[in-house]
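Model the following, please.
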Amino acid sequence: MEMKKRINLELRNRAPEEVTELVLDNCLCVNGEIEGLNDTFKKLEFLSMANVELSSLARLPSLNKLRKLELSDNIISGGLEVLAEKCPNLTYLNLSGNKIKDLSTVEALQNLKNLKSLDLFNCEITNLEDYRESIFELLQQITYLDGFDQEDNEAPDSEEEDEDGDEDDEEEEEDEAGPPEEYEEEEEEEEEDEDEDEDEAGSELGEGEEEVGLSYLMKEEIQDEEDDDDYVEEGEEEEEEEEEGLRGEKRKRDAEDDGDEEDD
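Now for the predicted structure:
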């Protein structure tokens, strides 16, 4: 499939200005040149054109946001100065398996100030004596050459970096969205339990108040009955005293009457 048709297929009804990644591996470049790619891909950050029989970068459009460019397994032998002009913000460039033979060809990459990782594996230039030392000296802005830094420490996998970035984005989204639904459900259950406890405590308190009220009323009734009994007893005592007084007066009158009879 020709590159132009492949680009239309990869768009999937999207507008070119919406695309951030474009993979065109294993398609065919007519005359070894780029076709169908233009300046409308303004947001493109990742472009892969591996094994497409590409020999020239002359028709590469301006892609100011492009960060990663895969050009492995092609027949590129020069013309790398176009990259600094068209893709000034490149950080990763893979030229492995191309026809790059000498340091002068790579020297054109000095103007890619943001370039951090360069891959020239399986290029003839790797057969040069002191190849790695020469490249690191020539391109002092890069950190990794063929996947390793100057101390032979392996470069982090780009996929792992992307996954870490995705995880960070997910965490930020979770923070913005608030606590998960499970956490909210637990909170609701706890609140319901607290309400039930309060209701039970309230009912127990109500029963206690009723018991206290009943005992208080019973005590009041008992006290009233005792007061009534005391009143009755006092009334009976007064009646008895009055009766005794009357009996005393009667006895006195009887005695006086007896005395009068004796005098007669």
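
alpha carbons only for contacts and neighbour counts from here, please
Noted.

by contact count, what packs against the helix or strand where residue 257 lies?
Here residue 257 sits within helix 181-263, counting by DSSP states H and E. The contact analysis (3 or more C-alpha pairs under 8 Å, 6 or more residues apart in numbering; DSSP states H and E) places helix 181-263 against no helix or strand.

residues near the closest residue to residue 102 other than its chain neighbours, how many?
Among residues not flanking residue 102 along the chain, residue 125 sits closest, at 5.3 Å (C-alpha to C-alpha, 6 or more residues apart in numbering). By the measure other C-alpha atoms under 10 Å, the count of residues near residue 125 is 20.

What of residue 49?
By other C-alpha under 10 Å, neighbour count at residue 49 equals 23.

Run through the residues that contact it.
23-26, 69-72 (C-alpha atoms under 8 Å, 6 or more residues apart in numbering).

switch the cut-off to 6 Å
24-25, 70-71 (C-alpha atoms under 6 Å, 6 or more residues apart in numbering).

In three-state terms, label the residue nearest to residue 102 for me.
Put simply, residue 125 is helix when judged by DSSP: H, G, I helix; E, B strand; the rest coil.

What distance do you get for it to residue 168?
As judged by C-alpha to C-alpha, to the nearest Å, residue 125 and residue 168 stand 39 Å apart.

now the other sequence, so there's something to compare against:
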Amino acid sequence: MEMKKRISLELRNRNPAEVVELVVDNCRSSDGEVEGVTDEYTQLEVLSMVNVGLASLSKLPSLPKLRKLEVSDNSISAGLDSLVENCPGLTYLNLSGNKIKELSSIEPLQNLKNLRSLDLYSCDVSSLEDYRDGVFKLLPQLTFLDGFDPEDNEVPDSEDDEDDEAGPLGDDDDDEEEEGSDADEDEVGLSYLMKEGIQDEEDDGDYVEDEEDDDDEEDDEEDGAAVQGEKRKRDADDEGDDDDDE
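Just a heads-up that it's a prediction; the model follows:
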């Protein structure tokens, strides 16, 4: 697919001035130049044109807010001056897999004062002796070359990953509150159980007392019955005596 047609599809009826990121990888430039990207893309911050057959960046328009440019796997060999003029805020540039052979080809990048990361992996220049030292010396503003700093420390994870590791603010407080809530629940639960235990003991005591009261009542009934029986016996004896007298 031609680059212009691909860009038209990526727009999806949007106004170019609204586009912040534009990816047109693996399409095809008809003449080896940037096509379809114009200075109407005033808000564009990320532009990716990987493997589109570019031989030059001379027709790259003015993109004052562009900070990341991906043009790997093309045929660019020189002509990087246009980046300095048209993309002064560039911080990341990926030129890996292009035809850059000499350090002199990247000298124009000295004027990109915000450039922090540069990729030249798989370019002929990367096979030169003292390649890394030479690039860092030529471009002192760089922090990373091919993903590593001058001390061979790998580029850190994205800021998003760092934020994830740090965790959202307030998590510790929430944990403490949850722990406090659990402790309160445990305390309430323990108090409840203790209260239940005490109540059970009291109920058992009442039950014993009730049993004792019942026993006393039964004893009283038995005593009363014995007294009544004794009375009946005396009455019967008295009646017998009366009969004898008669």
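
about what we covered before: Throw the contacts of residue 49 of the first structure into TSV and include distance to residue 205 of the first structure, thanks.
Listed next are those as TSV, based on distance: C-alpha to C-alpha, whole Å:
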residue	distance to residue 205 of the first structure
24	78
25	79
70	77
71	81
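
Which one of those sits in the busiest neighbourhood?
residue 71 (24 neighbours).

For that residue, give its distance to residue 10 of the first structure.
On the measure of C-alpha to C-alpha, residue 71 of the first structure and residue 10 of the first structure end up 18 Å apart.

one step back: so of the contacts of residue 49 of the first structure, which ones are in strands?
residue 70 (DSSP state E).

Show me the helices in the second structure, by range?
Secondary structure of the second structure (DSSP state H): helices located at 3-11, 81-86, 131-138, 159-166, 171-245.

closest to residue 48 of the second structure out of these?
Nearest of the helices of the second structure to residue 48 of the second structure, taken as C-alpha to C-alpha: helix 3-11 at 11.3 Å.

To what extent is residue 46 of the first structure buried, counted in neighbours?
Neighbour number of residue 46 of the first structure under other C-alpha under 10 Å is 19.

Could you double-check that it sits in contact with residue 19?
No: counting by C-alpha atoms under 6 Å, residue 19 is not a contact partner of residue 46 of the first structure; they are 9.5 Å apart.

Please identify the most buried of the helices of the second structure.
helix 81-86 (a mean of 18; mean count of other C-alpha atoms under 10 Å).

Now do that one: everything it contacts.
58, 62-63, 108, 112.

Quick check: the residue nearest to residue 102 of the first structure vs residue 167 of the first structure, distance?
Counting by C-alpha to C-alpha, the gap from residue 125 of the first structure to residue 167 of the first structure is 39 Å.

residue closest to the middle of the second structure?
residue 164 (4.5 Å; C-alpha atoms, centre = their mean).

Would you check how far apart it and residue 158 of the second structure are?
When residue 164 of the second structure is compared with residue 158 of the second structure (using C-alpha to C-alpha), they lie 10 Å apart.

ditto for residue 73 of the second structure
Residue 73 of the second structure is 24 Å from residue 158 of the second structure, by C-alpha to C-alpha.

Compare these two and say which is more crowded by neighbours.
residue 73 (21 against 8).

for the closest residue to residue 43 of the first structure other than its chain neighbours, what are its contacts?
Distances taken as C-alpha to C-alpha, 6+ apart place residue 20 nearest to residue 43 of the first structure, at 5.3 Å, with adjacent residues excluded. In this structure, residue 20 of the first structure makes contact with 43-45, judged by C-alpha under 6 Å, 6+ apart.

repeat that with 10 Å
Applying C-alpha atoms under 10 Å, 6 or more residues apart in numbering to residue 20 of the first structure gives the contacts 41-47, 65-66.

before we move on, what about residue 144 of the first structure?
By C-alpha under 10 Å, 6+ apart, the neighbours of residue 144 of the first structure are 92, 115-119, 136, 150-156.

Strands - which of the residues you listed land there?
92, 117-119.

For those residues, give me TSV that also has distance to residue 82 of the first structure and neighbour count.
Shown next, in TSV, are these (distance: C-alpha to C-alpha, whole Å; neighbours: other C-alpha atoms under 10 Å):
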residue	distance to residue 82 of the first structure	neighbour count
92	15	20
117	18	21
118	16	22
119	18	20
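
Kindly indicate which of the residues you listed lies nearest residue 202 of the first structure.
Of these, the one sitting nearest to residue 202 of the first structure (C-alpha to C-alpha) turns out to be residue 92, at 70.3 Å.

Touching, that closest one and residue 48? I think so.
No: Residue 92 of the first structure is beyond contact range of residue 48, at 11.4 Å (criterion: C-alpha atoms under 10 Å).

Check the contact lists of those two and give me the overlap.
Contacts common to residue 92 of the first structure and residue 48, judged by C-alpha under 10 Å, 6+ apart, are 68-70.

Make CSV out of these and add distance to residue 235 of the first structure.
Shown next, in CSV, are these (distance: C-alpha to C-alpha, whole Å):
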residue, distance to residue 235 of the first structure
68, 117
69, 121
70, 122
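
Between these, which sits nearest residue 31 of the first structure?
Using C-alpha to C-alpha, those come closest to residue 31 of the first structure at residue 70, 19.3 Å.

and the closest residue in space to the closest one that isn't next to it in sequence, what does it touch?
Closest residue in space to residue 70 of the first structure, ignoring its immediate chain neighbours: residue 48 at 4.4 Å, by C-alpha to C-alpha, 6+ apart. Each residue near residue 48 of the first structure by C-alpha under 10 Å, 6+ apart is listed here: 21-26, 68-72, 94.

can you check residue 22 of the second structure too?
7, 10-11, 16, 37, 41, 44-49.

And the residues you listed, which two are furthest apart?
Applying C-alpha to C-alpha across the contacts of residue 22 of the second structure, the maximum distance is between 16 and 49, 16.6 Å.

Could you tell me how far residue 27 of the second structure is located from residue 54 of the second structure?
Taking C-alpha to C-alpha, one finds residue 27 of the second structure at 10 Å from residue 54 of the second structure.
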